[in-house]
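> okay, sequence plus prediction incoming.
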Amino acid sequence: MVVKRNDVIIIGAGIAGLVAAYECLNQGKSVLILERDTTEHLGGLAKLSFGGMALVGTPLQKRLGIKDTPEIALDDWYSFANFSAEDVFPKQWAEQYVHESLGQVYHWLRSLNLHFFPVVNWVERGEYKRGNSVPRYHVLWGTGHRLVERFEELLKKHHNSAKLNYLFEHKVTDLIKENGRIVGCIAEQENTGKKDLTFYADHVMVATGGITGCLDKVREHWHKPWGEPPKEMLNGSHPFADGLVHDAVKKHGGNLTHLDKMWNYAAGIPNPKPQFEAHGLSLIPCKSALWLDHSGRRIGPRPMMTGFDTNELCRQTSQLEKPYTWQLLNWRIAAKELAVSGSEHNPMIRDRKLFSFLREVLLGNHRLVRQLQKESDHFIVANNLRELVEKMNRLNADHSIDYEVLNQEVTQFDDVIKRGKGLWNDDQLRRIQHARSWRSDRVRTCSPKPILDPKAGPLIAIKLRLITRKSLGGIQTDLQSRVIDSLGAPIEGLYAIGEAAGFGGGGASGFKSLEGTFLSGCILTARAAAKSINDSISRKG
């Protein structure tokens, strides 16, 4: 099979690949995108994402009275990242991110007719270490679905669209190296079985995502200080995020770093409509729910609660006797606080139906609660606690939950609430009060009331497992997104962008992310790679 040589080959058609293609077309380059999935899955995980981005010093923040600067953001970033002295490239990318997210992401996307919801959320506030000291989580109006849709439009209508070609269902298995330079790649055509197809280009970009779609690799690279990985995990990524091209990069001299650093979640349930083995949905768990271990005891001594340190929730979950947890709540809490991460279960934001979205915020998202009740056997609804315990044990096919134990846990919590706000001596209640002090969290967080209050029923129990999502480590790159070898020098012709590069430098987030640094990290690294290619051609010219 003879294929013409392109200026650029991009391996992967996620958002990083699409942004890179757009920027390369702007420069008049010919681009070939090789994508392992089918045409309808163009955009990858980005299209399924909620569309949140951590941005610094935006007009939205200023309008809400939030004083944020790159200096404040970098200080927060370093607090969570826990970088070592050897993390030269990740530190450079962290600094690049906080200084460039305003212009290179926020204003750039606005110039492309993409908009943000006029509320800034406060996530990853930190628990034992400071996280985001101010709200900076911006949500795209239309979610990640609209982001991908917009770049599809831009590429299709581009004046250089004739210079862009896609090849779907092509799995890249190796790179081609000649005289120390990467000059192409080798692929298999999965729907026909054809192998050893060769493609050549002056520049090759790896935009394949991370390794968290392969649970075996997640276990292989599990963070060793946490001990053994949970025996049961759900896949919140995609099986094609398996690190196959990472291995090819390593084979040709590229550095892989920090693969034990991952952005997983503690609140996954099996996807009621699975598309692959262990396919999971990532819930945004309720702040007002009690988080329990397999026996129905409240996890502690510090209660588990979302919104402060996602990494710590995963650590706590991984240390438990059984590989699952429970959340206990009622319908009132679920309607106000429960959400499912991603565009699919947030149709009002995805489809930009403002009135319907505001109605769900104000009156409760009863639609989602009813949907989960109907579709998921891990979402249990009952009229009283004894009935709930029976259903929980029936799901587990055992008697792990003792009614008296669970009744004591929830009654003790309710008794504290009944004493009145001035006597709320409970860490979870203190953090709920803190969350409700910020206006956007206040409308999505219940004012504490007893869980067993009959007026707030019925009762709900959700069985949760750890669910994988993103790789924080990956292929090491410099600030031009060029892949780095073991001596710290760039490999000619080879770039890595997005999650494949650990969102810059092989691990820009370090140990923990401030959340929302992923889509924007894809954009920053992709734009840097395209600029580097253009600059290198200009220098030669």
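Thanks, I have it. Not measured: the values here are computed from a predicted model. Numbering: from 1, shown residues only.
> please make it C-alpha for all contacts and neighbour counts, starting now.
Will do.
> is it true that Ile462 touches Phe379?
Yes - at 4.7 Å, Ile462 counts as touching Phe379 under the criterion of CA atoms under 8 Å.
> which one's more surrounded, these two?
Ile462 (25 against 21; other CA atoms under 10 Å).
> got the contact list for the biggest helix by length in the chain?
The residue-count maximum for a helix in the chain (DSSP state H) belongs to helix 519-540. For helix 519-540, contacts defined as CA atoms under 8 Å, 6 or more residues apart in numbering pick out 15-17, 19-20, 23-24, 27, 46, 51-54, 97, 100-101, 104-105, 203, 479-482, 495-499, 503-504.
> use this one as the comparison:
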Amino acid sequence: MFAPAPCYHSDVLIVGGGIAGLVTALKLLDSNLSLIILDRDRKDKLGGLAKESFGGICAVGTPLQKRMGIPDTPEIAWEDWKRVARFRREDKWPKAWAKRYVEHSEKDIYTFLTELGIRFLPVVNWPERGMLQTANSLPRWHIAWGTGHRIIECLLKAIHDHPNRNKLSFRFGHCVKNITIQQGKVCGCTGTMEGTGRPFEAHADRVVLSAGGICGGNLSRVRRHWPGHLDKIPSRLLNGSHRFADGLIHDAAAAIGGKVDHPDRQWHYAAGIPYPKSLIENQGLSLVPPRSALWLNAKGERIGPLPLMGYTDTGYIVERLCREEEPFSWLLLNRKIALREMAVSGCDYMTAFRHRKFLKMIRELLFGNRELTDRLIRESDDILTAATLMELGRKMQEKTPEVPLNMKAMEKAVRAYDRQIEWGPSFFTDDQLRRIAITRKYRGDRLRTCKFQQILDPSAGPLMAIRTFILTRKSLGGIRTDLKSRVLNGQDSPIPGLFAAGETAGFGGGNMHGKGALEGTFLGGAILTAHHAAGSICKGE
């Protein structure tokens, strides 16, 4: 005889145990409601992609900004957001959520995290300043000390220590495929167990969807909904999202009338390399591309006419790379640049940050991150080193024999760049060097940016070439919600009993970021929308 399918009952079901689901659960524990979190992954993966992240949070008007004399306000941030998002007139809910973010990020995100025990690095960082237009006009990227791993750790501790902890239970390895509805109201969900395919059902008065986006899985949805403003889909993409971010929960919501907006609005990274020794197909590791590296196309030609510069405008760089013929590009630099500027957008490789080793972090800032650089060189087949440019070019050609390397063009670009550095800042006409000069004026970037480092400097070697690919990351589109995080149908009416938070909701309203994003609004958006979902449920809405 077959055992009956598991059947669960609670007041609230939360589908997805990432940061949005955990924040929702923590806030709902105050209400004395019974809760179940249904998560597809294993118990040790609780926290999802947020747990693996670097832990950067965009927040406006924080005490840390004020301490540094950064004159940020919600009004300034709102203008930056609108400029990058390029909202349309009909984007009612995305605009409402974006405005809510800049007005409430200090209280609902920054203060919320500090009250959990999260501490932020004492210097606010300033990525995504923009290439063709201003993005972040001021520094507002707050890095959690301990990375995203620490954020999840503190969230789980707060849940564990809550007086109503016994009201919450977890069910791992559960894949939700359908949302059940009776008499026009959501009343639970059904699905199957990962691995075995065994069915289950769950019943509740309210269901919160917080199971990530569509930019992971086997990447089929990324390709199906490839953004129209990007010239073509690269023949090879790396997966920088979650393996279960496959859009099944969006399909379930759409099947009962939920409106899914803009699946073609996606946020990808430009400098991915295959994750060393990964058992997951196409899993990628996102490098933070050094500002002082030269960005070359697959043939070794410097990409232009406007040179690409890392950490400045991710959306523009991805768009520009997608115009190239080949699916990969090269970062050309030397060891000195790598030691000072190389970083990884994640916690596993950034060990001083991940394990909160303050003295180690200071030593790496002052003398360079040798551990990271050496580990990447040792583990990655896509990072090449050589004593001379000729030798490096030979290795690049051997790595990609299908694409002829234009050695003359590469050498010409490197020597022209180095010559301008020799002449000095008064004579800079290279846009990358001009941007480096401006970047170094902000004290938060001075330590992490080389002072006009020549590529062929004999004392800075060996030379390095890093083959990079486009790496998928976040879904900017998602399930449409109102400011109470209620899922809306095509007529903009709430579906009773159904809520969505985090990336599943396009971080709020189905597309809070519009066509672009300011760095750090993903984790922040997950936290903000979770607050609103829990608040609405507590009020009986």
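Received it, and whenever you're ready, just let me know what you need. Note that the structure is a prediction, hence the values are computed from the model and not measured.
> sorry, back to before: of the contacts of helix 519-540 of structure 1, just the buried ones, ChimeraX syntax please.
Selecting only the buried entries of those in ChimeraX, with 16 or more other CA atoms under 10 Å as the criterion:
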select :15,16,17,19,20,23,24,46,51,52,53,54,97,100,101,104,105,203,479,480,481,482,495,496,497,498,499,503,504
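> cross the contacts of helix 519-540 of structure 1 against helices and list the overlap.
Among those, the members falling in helices (DSSP H) are Ile15, Ala16, Gly17, Val19, Ala20, Glu23, Cys24, Ala46, Tyr97, Glu100.
> and the residues you listed, which is closest to Thr468 of structure 1?
Comparing these against Thr468 of structure 1 with CA to CA places Ala46 closest, at 15.2 Å.
> give the equivalent position in structure 2 for that closest one.
In structure 2, Ala46 of structure 1 lines up with Ala50, judged by TM-score structural alignment.
> mind checking how far the residue nearest to that match when sequence neighbours are not counted is from Thr314 of structure 2?
Spatial nearest neighbour of Ala50 of structure 2, chain neighbours left out: Gly148 (5.5 Å); criterion: CA to CA, 6 or more residues apart in numbering. Noted for Gly148 of structure 2: a distance of 21 Å to Thr314 of structure 2, by CA to CA, to the nearest Å.
> next one: Glu341 of structure 2
Glu341 of structure 2 is 17 Å from Thr314 of structure 2, where distance means CA to CA.
> repeat for Ala460 of structure 2
27 Å.
> for Glu541 of structure 2, same thing?
From Glu541 of structure 2 to Thr314 of structure 2 the distance is 39 Å (CA to CA).
> more crowded one of those two?
Neighbour tally, Glu541 of structure 2 and Thr314, criterion other CA under 10 Å: the higher count belongs to Thr314, 26 against 14.
> can you tell me the SS state at Gln420 of structure 2?
helix (DSSP: H, G, I helix; E, B strand; the rest coil).
> to which residue of structure 1 is it aligned?
Gln420 of structure 2 maps onto Val416 in structure 1, by TM-score structural alignment.
> need the contact list for the residue nearest to that match when sequence neighbours are not counted.
In this structure, Val416 of structure 1 finds its nearest non-sequential neighbour in Trp424, 5.9 Å apart by CA to CA, 6+ apart. Neighbouring residues of Trp424 of structure 1 by CA under 8 Å, 6+ apart: Val416, Ile417, Arg430.
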